[in-house]
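Student: starting from these lines, generate the structure:
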Amino acid sequence: MVADLWDPDNGWKLNEFQDSLPQHMIDNIRSVLVDPMAGEDDQSIWNLSSNGLFTASSAFKAISPQHQSSLPPSFWQRIWKLHVPERVRVFMWMASKGRLTTNSIRKYRHITQDDKCPECPDVSESNLHYLRDCVLAKAVWLKIIPAQEHSHFFSLGYENWLQENISNEDHGDWTGDWASYFSLITWYLWKYRNDSVFKGKKLSPSSLHNYVMAKAREWSKAWSEGRLDANAHDQHARTEALISWKAPAAGWGKMNTDGAAQGSPRIASAGGALRDSQGTWLGGFCSKMGNGTAIMAELWGILQGLQLAWKKGIRFLILESDSQLALDLIKNRTDAAHLHATILGLIRRLLAQGWVVQLAHTYREGNRVADWLSKHSLVYPFGTYELDEPPGDLKKIMQEDLLGVSFPRQVLQRSSSDN
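Tutor: Presented below is the predicted three-dimensional model:
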């Protein structure tokens, strides 16, 4: 039984079964939490829907050439908040719904008899094929995505590929707004595809890469400088703000947490720092889990941050995370079949204890200590490590936080109706 291989205080009893399984499977198991108090019966989970529940519509969509998306509501909200022209948002919405008029869709609609990719004559042109796996698109992505990420990036299914890249703020050399860069790159790949098919425009893989990157950087620069030649609505909706870490009020503690999944396979890690109203270090942690996703790592970090704060006797706590998705999952109801139901249940149980906890979102610029600890976790062996003192290399960032050093960022300007 699973219960026989799980220690409530120390986690998996790996020494009892690790010699019987391959290493990659052990690393997958490391990141799975067991809740011995849940009292839930074993159940089957349908992995083609976001909540783990079977629906006839999701089964139909899975086998239909016109595959319709079952991505969660937070994904669609993220699309409409991208720092890109409105036409690119609409494009990403259509791509996520499986509504791009690729040749496979055109054949399904009896518009053509040939469903093959214009660049790969032996392969049907699906959305995923042309946007990622086509010989031209792949040549572009290979130059953009770090080498250690190639295996993971090109192995994801279509919806998981979109969701992971739209949900991430950082990726390789791109920091702060990878989701918008990803969307722009994808849009210009599709634009070139149509120019090639209908206008006879032809570029080599190298030239296409240069074209796509130049266009993406051009828009990004225009956005950051406030020069928006499209989508005037956003010109008023966003403004530059100075982001910094802020100490809590007297009598409160603040726990900043962060999670990440890096490398191939994706090793998940998390980190957190607990400080008081004077910015004094009260405790911290580094955690290196097994293979997992970024959102799983964020939830791990929040869980361990809450556990540490409670252990340290903090009864008035602000917990800050730069993952709005993770905070939304905690606040909103999820079914027992949800992929992250166990860890969400553990977090909610902790929140219901006899203390006052405020969950708050911050941007990465205000979460630099936790971000550093999350990345630093990768130098440790697998496991969670409490830090009674901050690592020496972290003290400079802590001092900057204490001095109120801030960093500019384009943020959504809230209207009076939002308050």
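
Student: switch to C-alpha atoms for all contacts and neighbour counts from now on
Tutor: Will do.

Student: so Ala297 is in which element?
Tutor: helix 294-311 (DSSP states H and E).

Student: list the buried residues for that helix?
Tutor: Neighbour-count burial for helix 294-311 flags 294-306, 308-310 (criterion: 16 or more other CA atoms under 10 Å).

Student: tell me what the following helix or strand past that helix is packed against?
Tutor: Downstream of helix 294-311, the first helix or strand assigned by DSSP H and E is strand 316-321. Helices and strands touching strand 316-321, by 3 or more CA pairs under 8 Å, 6 or more residues apart in numbering; DSSP states H and E, are strand 253-262, helix 294-311, strand 356-361.

Student: list the buried ones in the shortest one?
Tutor: Neighbour-count burial for strand 356-361, counted by 16+ other CA under 10 Å, picks out Val357, Leu359, His361.

Student: tell me, which helix in the protein spans the most residues?
Tutor: Criterion DSSP state H: the longest helix present in the chain is helix 178-199.

Student: helices and strands around that one, which ones?
Tutor: By 3+ CA pairs under 8 Å, 6+ apart, helix 178-199 packs against helix 86-96, helix 158-167, helix 205-224.

Student: looking at the ones you listed, which is closest to Ser323?
Tutor: Taking CA to CA, helix 158-167 is the member of the helices and strands packed on helix 178-199 nearest to Ser323, at 9.0 Å.

Student: who touches that closest one?
Tutor: 69, 71, 75, 78-79, 96, 128, 153, 178-180, 182-183 (CA atoms under 8 Å, 6 or more residues apart in numbering).

Student: this one next, for a side-by-side:
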Amino acid sequence: MLDCLDIHTMLAAAWNTDFSPLVRSYWKAGVINFIWKIWDCRNQVTFNEASFHPKLILGFLKVVFKEMDSNFPKLGRSHNSWQDYLVLRRIGVAMRAFAPPLMIEVHWWPPAGQWIKVNTDGSALGKPGSIAAGGVFRDNWGAVRGCYHYKGGSGFTFEAELFAIMHAVRIANFRGWHWLWIEADSSYVVQLLHSRSLNVPWRFLPLWKQTLNWLSNFRLQISHIFREGNSVADIMANHARIEGWWPFAIEDIKIAVSLDMATHSRVRLKN
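Tutor: Reported below is the predicted structural model:
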């Protein structure tokens, strides 16, 4: 019969194995249920004069593994290895290997002709927390026409994203940039702009209505970009210095602007 030291050793070994997540789940469950079933069989033999055969334990473990199999994907994935295949095949479980990550090439493109492109982003230091908005305006050469950073009190990330868009439109209207291409990494604000919805937080509703009124005089393009291609706006949204508007590229964003123009692309990994 196993003593406590043996059981502790087995449990420690089960928790320190270097298996794939899927095999590790079955291994841990197998060790725990194996120990419990031996104890149960011992009690049945001792107190109920039952017979014992190792097949009882094997049959019990098969039932446990079958029930676990129905709870996938909580158990994790297997490695693409011969070892995993042999282990899982032995216990009657199919391999569920990690799919290779999908690489998406993310491009930042300058606008054409007289269009001005603004990339916007928002940040929130908490849920809720202090929110801030940032954005960068560029022309068809990729040259920075201006950038901004403004704080907006306390709120959530989606409010910061909305705050950034409203400032972008306000600045563009004041500057006379009425051929405007707005690009953001927030699907929320992109959808709001496309739909002209008034379903926004009430404290932003007056300025949002004014924003939509300004946009009625614009030639407008709207696009979503993954955050990997929106780094200049992200830098401005997280700008730690004073808030305001700069009619040039501040030092913090010069490298990111150069990378946008040098490569036009970054890679996004999507599992």
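
Student: just put the buried residues of strand 356-361 of structure 1 in TSV and tack on distance to Gln262 of structure 1.
Tutor: Putting these into TSV (distance: CA to CA, whole Å) gives the following:
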residue	distance to Gln262 of structure 1
Val357	30
Leu359	25
His361	22
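
Student: identify, from those residues, the entry nearest to Leu136 of structure 1.
Tutor: His361 (38.7 Å).

Student: how about the closest one, what's its partner in structure 2?
Tutor: Under the alignment by TM-score structural alignment, His361 of structure 1 pairs with His224 in structure 2.

Student: do the same with Ala261 of structure 1
Tutor: Looks like Ala261 of structure 1 aligns to Ala124 there (TM-score structural alignment).

Student: and that match, how far from Ala143 of structure 2?
Tutor: 28 Å (CA to CA, to the nearest Å).

Student: sorry, back to before: ok, which of the helices and strands packed on helix 178-199 of structure 1 comes nearest Asp276 of structure 1?
Tutor: Using CA to CA, these put helix 158-167 closest to Asp276 of structure 1, at 30.7 Å.

Student: in structure 2, what stretch matches that closest one?
Tutor: Using TM-score structural alignment, helix 158-167 of structure 1 finds no match anywhere in structure 2.

Student: what about Ile63 of structure 1, neighbour count?
Tutor: Here the number of neighbours of Ile63 of structure 1 (other CA atoms under 10 Å) works out to 10.

Student: also Ala29 of structure 2?
Tutor: Ala29 of structure 2 has 16 nearby residues by other CA under 10 Å.

Student: what strand or helix carries Ser42 of structure 2?
Tutor: Check again: residue 42 of structure 2 is Arg, not Ser. helix 21-48.

Student: that helix: how far from the chain's middle?
Tutor: Relative to its parent chain, helix 21-48 of structure 2 has a centroid offset of 39 Å by CA atoms, centre = their mean, to the nearest Å.

Student: swap in stretch 262-279 of structure 1?
Tutor: Offset of stretch 262-279 of structure 1 from its chain centre (CA atoms, centre = their mean): 15 Å.

Student: next, the distance between the ends of that stretch.
Tutor: Stretch 262-279 of structure 1 end-to-end distance (CA to CA) = 29 Å.

Student: could you do stretch 211-227 of structure 2 as well?
Tutor: End-to-end distance (CA to CA), stretch 211-227 of structure 2: 24 Å.

Student: picking up where we left off before, any chance of JSON lines for the helices and strands packed on strand 316-321 of structure 1, columns distance to Ala370 of structure 1?
Tutor: Compiled in JSON lines, these are given as follows (distance: least, CA to CA, whole Å):
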{"stretch": "strand 253-262", "distance to Ala370 of structure 1": "5"}
{"stretch": "helix 294-311", "distance to Ala370 of structure 1": "9"}
{"stretch": "strand 356-361", "distance to Ala370 of structure 1": "13"}
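
Student: nearest to Asp234 of structure 1, of those?
Tutor: Relative to Asp234 of structure 1, the nearest member of these by CA to CA is strand 356-361, separated by 21.8 Å.

Student: list the helices and strands the closest one packs on?
Tutor: So strand 356-361 of structure 1, by 3+ CA pairs under 8 Å, 6+ apart, packs with strand 316-321, helix 324-331.

Student: that strand: average distance to aligned residues in structure 2?
Tutor: Strand 356-361 of structure 1 differs from its equivalent in structure 2 by a mean of 0.8 Å after superposition (mean CA distance after the TM-score superposition for structure 1).

Student: tell me what angle that strand forms with helix 324-331.
Tutor: Taking axes from the mean of the first three to the mean of the last three CA atoms, to 10 degrees, one finds strand 356-361 of structure 1 and helix 324-331 inclined to each other by 150 degrees.

Student: what is the orientation angle of strand 356-361 of structure 1 with strand 253-262?
Tutor: Using the same axes, to 10 degrees, strand 356-361 of structure 1 lies at 40 degrees relative to strand 253-262.

Student: contacting residues around strand 356-361 of structure 1?
Tutor: Arg315, Phe316, Leu317, Ile318, Leu319, Glu320, Ser321, Asp322, Ser323, Gln324, Leu327, Leu351.

Student: returning to that earlier point: which one's more surrounded, Ala124 and Ala143 of structure 2?
Tutor: More crowded of Ala124 of structure 2 and Ala143, by other CA under 10 Å: Ala124, with 24 against 15.

Student: how close does that one sit to Glu159 of structure 2?
Tutor: 9 Å.

Student: so what sits against both of these two?
Tutor: What both Ala124 of structure 2 and Glu159 touch, as defined by CA under 8 Å, 6+ apart, is the set Ile131.

Student: just send the helices and strands packed on helix 178-199 of structure 1 back as JSON lines, with mean neighbour count too.
Tutor: Shown next, in JSON lines, are these (neighbours: other CA atoms under 10 Å):
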{"stretch": "helix 86-96", "mean neighbour count": "19"}
{"stretch": "helix 158-167", "mean neighbour count": "18"}
{"stretch": "helix 205-224", "mean neighbour count": "16"}
